[in-house]
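> Sequence first, then the predicted structure:
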Amino acid sequence: MKKAIALLLAASMTLSLAACGGGGGGSSTPDSSSGDSEVVELTYWYSWTDKIQENNINLVNQFNETVGKEKGIHVTAEYQGTYVDLHQKLQAAYISGTVPDVTVMEIASIKTFAENGVLEPLSPYIERDNIDMDDFYEGLLTNCQVDGTWYGLPYLRSTPILYMNTTLLEKAGLDPAGPKNWEELAQYCKTIKEETGAYGLSMYSYIWVLEAFLLGNGTSVLNPEETKTNIADEKSIEAIQFFKDLKDQGYIRCVAGADSTKIDADYINQNCAMWFTSTANLSNILANAKENNFEVNTCFIPGNGQYGVPTGGCNLIMTSKISDEHKEAAWEFIKWMTSPEQAAYASEYTGYVPSRKSATATDRIQKLYESTPQFKVALDQLELYGHGRPMNPGYAQASNEIVAALDAIWVNGADTVSTLQETAAKVDKLLAE
């Protein structure tokens, strides 16, 4: 187990056990407001701050005041940093026996943790309570199963999309609906730079967005069996060279994967007109745009002859090292958090896509899409072109190698073909371990 999870967490900082949050497998505590009755105390771990943190806290409070109060369950939400931080802490907590009851988990990590016994199978609960899995969008379910068993339910799920400062686009005389393909994307970048002085696009070396570029060019980072990489095939080289050429021409800005925050500064200061990031950032981006006096639109990730996009975000999982009483209570919490009304609330509050079709049909989401159509773009992209993410345990470390190659090519001017060929050899070895 330690070796397998270490592959997933290869890029992480060394973790001290003392950094773990509270445990979840402990005993119930008396409820002072209800006499002799006892309340099952659950611990819930989540990632990210800002609107995402607010959403988690709000939903936990709503659960505690309604279903939790009715069924004698109280949930304490604990922030654990990024997904990588949380996964590190969960690994250590599992070894020490102080796991949370419920936690978010980045979708590509489900298989590694499930195969090593950290996750409780949810299939028995889903079957017992007749949860309609067909109500979840198909593109979100790939990373919820391992060998036919459900280990997670879609929670805060996303796709990358293209964001555009339409104030700059209109200044450059461009259609604010945005580019539909690579040819138009290149023309937008050139025109924006020449007409406004801003970069057409600011981007960083990001494996998730690269997955979208490759899907949109008829290939993928890994083969279907996840045993070999396609990173050095003709279509992958074409995709990566496309952005290198735009950077070399001065039309776009490329920064290293470790410098991703520079993209935020670029768009906020209107030093770029377009940028790629998650739909989960939409609420914050709209607020930043309003504060800095520019308008924002969103569109699909432009493709080259086709569209394709990976899904991302997190599922809710139950840990295995908790009592049966806690498992039943944890399931009640997971079931409530992923129900249509809560899925609609989370989508409106954050910008994540609604995970369920019935959530999209609610008045809350229909009114949101009518008033702010930027929110609907990611859902349309998901429904038509969504794909799962690789779950090979070696993919996290392999991703680091690919990001390093993108840094070398896009930022430091390395040769595309030879760099990707060298990277492919390293990635294939990691996938086989």
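Right, received. Where do you want to start? Numbering: from 1, shown residues only.

> When you work out contacts or count neighbours from here on, use the C-alpha atoms and nothing else.
Fine.

> Does residue 103 belong to a helix, a strand or coil?
Of the three states, residue 103 takes strand under DSSP: H, G, I helix; E, B strand; the rest coil.

> Use this one as the comparison:
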Amino acid sequence: MRTNLDRRHFLGLAGLGAGAAALAACGGPSTAGTADAVDTATIDFSGVKPAASIDFWTNHPGKSQDVEKAIIEKFHAKFPDIKVNLVTAGANYEEIAQKFQTSQAAKTGLPGLVVLSDVWWFRYYSNGSIIPIDGLVKQLDIKIDDFQKSLVDDYKYEDKQWALPYGRSTPLFYYNKDHFKAAGLPDRAPATWQEFAEWAPKLKATSGAQYAYIYPALAGYAGWTLQNNLWGWGGSWSKDWDITCDSPQSVAALQWAQDSIYKDGWAGVSSKEAADDFAAGITSSTISSTGSLLGVLKAAKFNVGVGFLPGGPEAPSGVCPTGGAGLGIPSGISKEEQLAAATFLKFMTEPENTAAFSAATGYMPTRLSADMSAVLAATPQIKTAMDQLAATKVQDNARVFLPGADQEMAKSAAKILTQQGDVQATMNELKKTLEGIYTKDVKPKLEA
């Protein structure tokens, strides 16, 4: 399954991920093109006047509706001739994708600016649904060099910029400090899952919680968070374009996870949202996005600790993916609307506003010059996520570039973790499914 296109050429990225909101396991948009391909060489905004009104489609990642409203009010004060209408376009990234696909097909009702997750943006590009923003970046003097490089590079392809980072995150290890103290454990996240396995019986015996650890809901981003386990054991969903979910290392990682539930009895699986289960005291620890941090701190009636994701027997560190979403501009709207959208995009991602967004949600600041001193003073846990950026790893191609793969991974994880299905057989079947997606939906585009 190899092509001559390596990952750096394919995306030029340094880290991908997914968003904070738990997703329903829906299919997302089709990969068939619904818009004419964008002739990127002819986009010229000289002499164009911004439109008087645009819609901003968002799912309010990290419960960010209030801060989004506040930023829009500030924008209106500075740019009174451009009205931005805040539109709740879905409860999660998948719902936005469905709505965006429908509007693209109908060629009507498109937004000026749309939230797009890293799992979906390449499909928007390949369908001709979004424009490169390089010309707008130059015209509006957007300081690309001031963005976190690993985050802004997520949205590059063929030396063009297709979006800017917005709500960006890493998964964090959340733990109940009170439970850890009662169990006589160190006040920190475990260095490895093997270390946590030694701690778990003590937590189960002393905490009064149902679980020592709870796995994130499988209908959400199982493919995202389980990479931590796979990588720690030396496994992966894929190596470049070779599907490796059935490798001995990958199977061993998932067998360990299954054993923690059924054999060892100290772990469970969240039915809806692991962060909520943790805040409610159902479990002593979990993994969840930084986008859940503010909500957890507000809801929890105990002392909350956060730390880097644990390593495994083969890779004790560097086993954390980044995640989150960016902001893109549709191709099927007028240049006037595109320029207005870019004007708002620039404002939305200014250092002051990215700091405000981080303060309200727990997402990482996307700008290097963002003054985070007040944010970190109020919520020092955010610094853990910022520090963990240096220990992140590029996600597996299979998880972020194969359309619908995340849902297939979630189905397989459910068989293993909630139905005690045979791990090797389940991964063998998943490999066939992922290879089929690659052959049908991705390989033809890579070789075009």
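On my side now, so go ahead. Quantities reported herein were computed from a predicted structural model and do not represent experimental measurements.

> any idea where the helices of the stretch 101-250 of the second structure begin and end?
121-126, 134-140, 149-152, 177-182, 193-206, 222-232, 248-262 (DSSP state H, counting those that start in this stretch).

> so where is the third one in the first structure?
Under TM-score structural alignment, helix 149-152 of the second structure corresponds to residues 138-141 of the first structure.

> Now the matching stretch: buried residues?
138-141 (16 or more other C-alpha atoms under 10 Å).

> which one of the helices of the stretch 101-250 of the second structure lies closest to residue 64 of the second structure?
With C-alpha to C-alpha, the closest approach to residue 64 of the second structure among the helices of the stretch 101-250 of the second structure belongs to helix 149-152: 19.4 Å.

> Packing partners of the closest one?
Contact partners of helix 149-152 of the second structure among helices and strands, from 3 or more C-alpha pairs under 8 Å, 6 or more residues apart in numbering; DSSP states H and E: strand 164-169.

> name the helices or strands packed onto the strand it packs on?
The contact analysis (3+ C-alpha pairs under 8 Å, 6+ apart) places strand 164-169 of the second structure against helix 149-152, strand 323-328.

> will you turn these into a markdown table that also has distance to residue 53 of the second structure?
Formatted as a markdown table, those follow (distance: least, C-alpha to C-alpha, whole Å):
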| stretch | distance to residue 53 of the second structure |
| --- | --- |
| helix 149-152 | 27 |
| strand 323-328 | 17 |
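
> Alignment lookup: residue 73 of the second structure to the first structure.
Aligned partner of residue 73 of the second structure by TM-score structural alignment: residue 61.

> average offset between the helix or strand harbouring that match and the second structure?
Using DSSP states H and E, the element containing residue 61 of the first structure is helix 50-65. Its matched residues in the second structure lie on average 2.0 Å from helix 50-65 of the first structure after superposition (mean C-alpha distance after the TM-score superposition for the first structure).

> Touching that helix from outside, list them.
With contact meaning C-alpha atoms under 8 Å, 6 or more residues apart in numbering, helix 50-65 of the first structure is reached by 46-47, 69, 73-77, 79, 283-284, 333, 336-337, 342, 346, 349-350.

> Buried ones among the residues you listed?
Buried among these (16+ other C-alpha under 10 Å): 46-47, 73-77, 79, 283-284, 333, 336-337, 342, 346, 349-350.

> Mark which of the residues you listed are part of helices, please.
283-284, 333, 336-337, 342, 346, 349-350 (DSSP state H).

> how about those in CSV, adding distance to residue 151 of the first structure?
Formatted as CSV, those follow (distance: C-alpha to C-alpha, whole Å):
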residue, distance to residue 151 of the first structure
283, 29
284, 31
333, 15
336, 16
337, 15
342, 20
346, 21
349, 26
350, 24
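
> residues in contact with the nearest residue to residue 396 of the second structure once chain neighbours are set aside?
Among residues not flanking residue 396 of the second structure along the chain, residue 238 sits closest, at 5.6 Å (C-alpha to C-alpha, 6 or more residues apart in numbering). With contact set as C-alpha under 8 Å, 6+ apart, residue 238 of the second structure has these partners: 244-245, 396-398.

> Residue 377 of the first structure too?
Per C-alpha under 8 Å, 6+ apart, neighbours of residue 377 of the first structure: 161, 298-300.
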